[in-house]
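Visitor: Pasting a predicted model and its sequence here:
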Amino acid sequence: MFAVIKTGGKQFKVAAEDTISIMHVAGEAGDKITFDKVLMLTNGDAAEVGAPFVKGASVSAEIVEQTRGPKVIAFKKRRRQNSKRKRGHRQDLTVVKITGIQH
């Protein structure tokens, strides 16, 4: 059994006991969270697709840790003008472990 959930503007295919990194969600390690935006739910051969979400379906998860992604460098240079700009960015992420899928 697996589900497709939407969180942080992205879609994730998850099953029980999966560990995924998502956009930052408030909470401490060990906190329980629930994802209500379930786009698709499958159980064996039977698939249920929502319009846009599956009614009554939810995915429960536990926060493992709050972390940061890799550093991304945005470097801009204009030729012959001695003009350049370097900026870095690290995205805040939350690592969650899926504990179950309810329908």
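Guide: All right, it came through fine.

Visitor: C-alpha only now, for contacts and for neighbours.
Guide: Fine.

Visitor: those strands in this structure, which residues are they?
Guide: Along the chain, counting by DSSP state E, strands occupy 2-7, 10-15, 19-23, 32-35, 38-43, 46-49, 58-68, 72-78, 83-89, 92-102.

Visitor: Check it against this one:
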Amino acid sequence: MSYVVIRTGGKQYRVSKGDLLDVEKLDVEEGKVITLDDVLLFVDDKKIKIGTPTLKTKVEAKVVSQFRGEKLRVGRFRHRKRHHKIMGHRQYLTKLEITGIEHV
């Protein structure tokens, strides 16, 4: 089974063909196919390729949906003042389906 490590949105993800992945928001419409070319590692059954810093491997992914993640609660508390503040944040995310890995 082959897999790759890709970098998108400042984070690294280990993916293989058919995986569903939630990444930071990409400005692409739903249903479009995008190419991710920032591949850091390629692992096949018998060989391992490590990029310096990247490889010439391309990963094709289909944009399944654009959505917002779960709400994160952030709190601030000032002791001795009896003051506290709770804030929330919901990150915009993109769900991708990996459709193919093309290794050169």
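Guide: Alright, I've got the coordinates. Bear in mind that the values here come from a model prediction, so they are computed numbers and not experimental data.

Visitor: Got a TM-score for the pair?
Guide: Remark: TM-score between the superposed chains equals 0.95 [TM-score structural alignment, normalised by the length of the first structure]; 102 aligned residues with a C-alpha RMSD of 0.9 Å.

Visitor: returning to that earlier point: can you redo the strands of the first structure as TSV, where the extra columns are mean neighbour count?
Guide: Written out in TSV, the entries for those read as follows (neighbours: other C-alpha atoms under 10 Å):
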stretch	mean neighbour count
strand 2-7	18
strand 10-15	15
strand 19-23	17
strand 32-35	15
strand 38-43	19
strand 46-49	12
strand 58-68	19
strand 72-78	10
strand 83-89	9
strand 92-102	19
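
Visitor: residue with max distance from the center of the second structure?
Guide: Seen from the C-alpha centroid of the second structure, the residue lying at the greatest distance (C-alpha atoms, centre = their mean) is R80, 42.0 Å away.

Visitor: What lines up with it in the first structure?
Guide: R80 of the second structure maps onto R80 in the first structure when the alignment is built from TM-score structural alignment.

Visitor: And G9 of the second structure, how close does it get to H89 of the second structure?
Guide: 18 Å (C-alpha to C-alpha, to the nearest Å).

Visitor: Could you do L36 of the second structure as well?
Guide: When C-alpha to C-alpha is applied, the distance between L36 of the second structure and H89 of the second structure equals 28 Å.
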